[in-house]
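Colleague: Here's my sequence, what's the structure:
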Amino acid sequence: MARRKDIDGSMSVPTFYGKELRWKREAAGLSLEELVAGSFYGKSHLSDIERGERRMPFELAQHVDRVLGTDGFFARCCEDVGKARRGPHAAYFQQVLEAERHAETIEEWCPSTIPGLLQLAPYARAQVRAAHPMADDAWVEEKVTARLSRARLFDDNHDVPEYWTVLHESLLTDPVVPLPAMAAQLDHVAGLADRHRIVPQIVLRKSGPYPLTTAPIKVMVFPDAPPLIYAEASYSGTTIDDPALVKQYRKAYDRLRAVALAPDVSLAMIKAAAEGYRNGERPDRLE
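Modeller: Take a look at the predicted model:
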């Protein structure tokens, strides 16, 4: 039998929380399956929480308190754990950062910027610098490095989630970096599609009214937990798990995707725009 690896609770707030959770569960003589029974979560989700790799959702914390008889301890501490930061990412993004690594599918609508998961360094740097014009270079580079590290999700040796992104036409026709860098950025998106790591679709300017016109969202679906929606503004973000709202957002995303061009047509347009930038040409419209 493999020896159980102990948890070093001194590493962070989430790992301390997870170590306490495992101690209470084992003291009660319960397996992972027995503790999550009756909740909407799977044992792998709970195991990740015990190792400090995922944050405890509030409703699961309440469930754990009821089963273990811990008088609301895990629910009370849940908010503090959720606020604990890891690295240079914004505090409001922490749950998304963890959720991306465990998602079965990720669907993302980006009306104004290429998604962070798909960005190369020049594009990411331009976005961070535009949002924080007075920040020093070291701080900006730390943010850029952190953003690029998320893209390891698409490495060949990774259990890659199904990733589907809907992009607005302006992201191809309105460069935010020099033309050679813009060509490389679009080549990168096209390359991920050619490697079957992502499925991109384009919404044209002429598409008319459609859902979520200016509201970027990310839909994440998991094999062991209810789905999440992440909605973002310039300097804030909100993770939504309310079932009714999640259902409404997912319906809106499906209607938006129905407006977009087919994936093969979209990919051809991305490649054509990249080739234009490589030749020093800036396309005004895709059609």
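Colleague: going forward, measure contacts between C-alpha atoms and count neighbours the same way
Modeller: OK.
Colleague: quick one, strands of the protein?
Modeller: 105-110, 162-168, 198-203, 217-221, 228-232, 237-240 (DSSP state E).
Colleague: need those strands in JSON lines with mean neighbour count and distance to Glu59, can you?
Modeller: Output for the strands of the chain, formatted as JSON lines (neighbours: other Cα atoms under 10 Å; distance: least, Cα to Cα, whole Å):
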{"stretch": "strand 105-110", "mean neighbour count": "22", "distance to Glu59": "22"}
{"stretch": "strand 162-168", "mean neighbour count": "22", "distance to Glu59": "27"}
{"stretch": "strand 198-203", "mean neighbour count": "24", "distance to Glu59": "32"}
{"stretch": "strand 217-221", "mean neighbour count": "23", "distance to Glu59": "17"}
{"stretch": "strand 228-232", "mean neighbour count": "21", "distance to Glu59": "13"}
{"stretch": "strand 237-240", "mean neighbour count": "16", "distance to Glu59": "13"}
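Colleague: and for comparison, fold this next one:
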Amino acid sequence: MNRKELNPGASPQAAYGARLRSLREARGWTQDDLAARMEYSSVHISAVETGRKPPTLRFSRSADRAFGFAGTADAFERQYREIKHGALLEGFPEYVKYEGRAVEIRLYNIGIIPGLLQTPEYARVLADSAVRRGAITPEQADERVSFLAERQAALVRPRPPMVFVTMDESCIRRPVGGAAVMDAQLVHLAEFAELPNTLLQVAPYEIGERRTFDLPVNLLTLPDRSVICYAESQAQGNLDRESTSVVPVLTAYHQLQAVAMSQAASVAMIEQVRKGIP
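Modeller: Sure, this is the predicted structure:
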């Protein structure tokens, strides 16, 4: 039998596969033995061990049940999530941890509805588009959508955060996924605006040079009233906790809110877009 030599240092995915093989062999199991315990094929086990197929959340949880690692520090699920987060922009995984316990969330987005406000269908269209471009795998697309759902669910708590959302007008006018997907997404925005702990504003094109940001910005106020900022470009994200640099961003956000439309006017514009009124 040809045995492929593994290089755990080649990538996090390679390290995952090498660890899977090492633990399997330490127990004296063949790939068929592990496949039976995990309810996967031996071909699939081999592909993950050699790095030809990326692990998924379902696969990792199945491996944890087979090895008895579920809920432990050695869990394959934990290693999988580290791999998944490694594909995210720098700083974002840490940002999400803070987001789940923030008392105030301020968001600004351009071109795309902010993730926390996306419907599952809208999010799926974006993820599938990334797959077609070759940017991510289908498995990663599934995880991207489920990860977003986890973020959204984390905000549904007895004392939910106050969520301020200011969107560039391009967010609601850029068609994503066709008429049905966009209609449902715009309805969801209007429903979001009706919640007692939200404020939704559209920054219209007409504000021109008074738009204070050219890139998406997220600001979190934590229970101790400290504020952190997360901002990203196409290729890099940055999490900042230094007040000397975060306070000017917070000021710029307030300045943007001052020139943006009121919530009532913003919802009216969203309804106009839904109805196709210029």
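Colleague: re the thing from before, in JSON lines: the strands of the first structure, plus distance to Tyr123 of the first structure.
Modeller: JSON lines is the format used below for the strands of the first structure (distance: least, Cα to Cα, whole Å):
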{"stretch": "strand 105-110", "distance to Tyr123 of the first structure": "15"}
{"stretch": "strand 162-168", "distance to Tyr123 of the first structure": "15"}
{"stretch": "strand 198-203", "distance to Tyr123 of the first structure": "18"}
{"stretch": "strand 217-221", "distance to Tyr123 of the first structure": "20"}
{"stretch": "strand 228-232", "distance to Tyr123 of the first structure": "18"}
{"stretch": "strand 237-240", "distance to Tyr123 of the first structure": "21"}
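Colleague: Ok, which of the ones you listed comes nearest Ser47 of the first structure?
Modeller: strand 217-221 (18.1 Å; Cα to Cα).
Colleague: Which strands and helices lie in contact with that closest one?
Modeller: strand 105-110, strand 228-232 (3 or more Cα pairs under 8 Å, 6 or more residues apart in numbering; DSSP states H and E).
Colleague: any residues touching it, and which ones?
Modeller: 99-100, 103-110, 227-232, 250 (Cα atoms under 8 Å, 6 or more residues apart in numbering).
Colleague: and that strand, how far from the second structure on average?
Modeller: Strand 217-221 of the first structure: mean distance to aligned residues in the second structure after superposition is 0.6 Å, counting by mean Cα distance after the TM-score superposition for the first structure.
Colleague: how deep is Arg159 of the second structure tucked in, by neighbour count?
Modeller: 9 (other Cα atoms under 10 Å).
Colleague: how close does it sit to Met269 of the second structure?
Modeller: Separation of Arg159 of the second structure from Met269 of the second structure (Cα to Cα, to the nearest Å): 30 Å.
Colleague: again, but for Pro161 of the second structure
Modeller: Distance from Pro161 of the second structure to Met269 of the second structure, by Cα to Cα: 25 Å.
Colleague: and if you look at Arg210 of the second structure?
Modeller: Counting by Cα to Cα - Arg210 of the second structure and Met269 of the second structure are separated by 20 Å.
Colleague: So for those two, which residue has more residues nearby?
Modeller: Met269 (19 against 14).
Colleague: what's near enough to touch Arg61 of the second structure?
Modeller: Ala70, Phe76, Glu77.
Colleague: Same check on Pro227 of the first structure?
Modeller: So Pro227 of the first structure contacts Val219, Met220, Val221, Asp241, Val246 (Cα under 8 Å, 6+ apart).
Colleague: Nice, that's everything, thank you.
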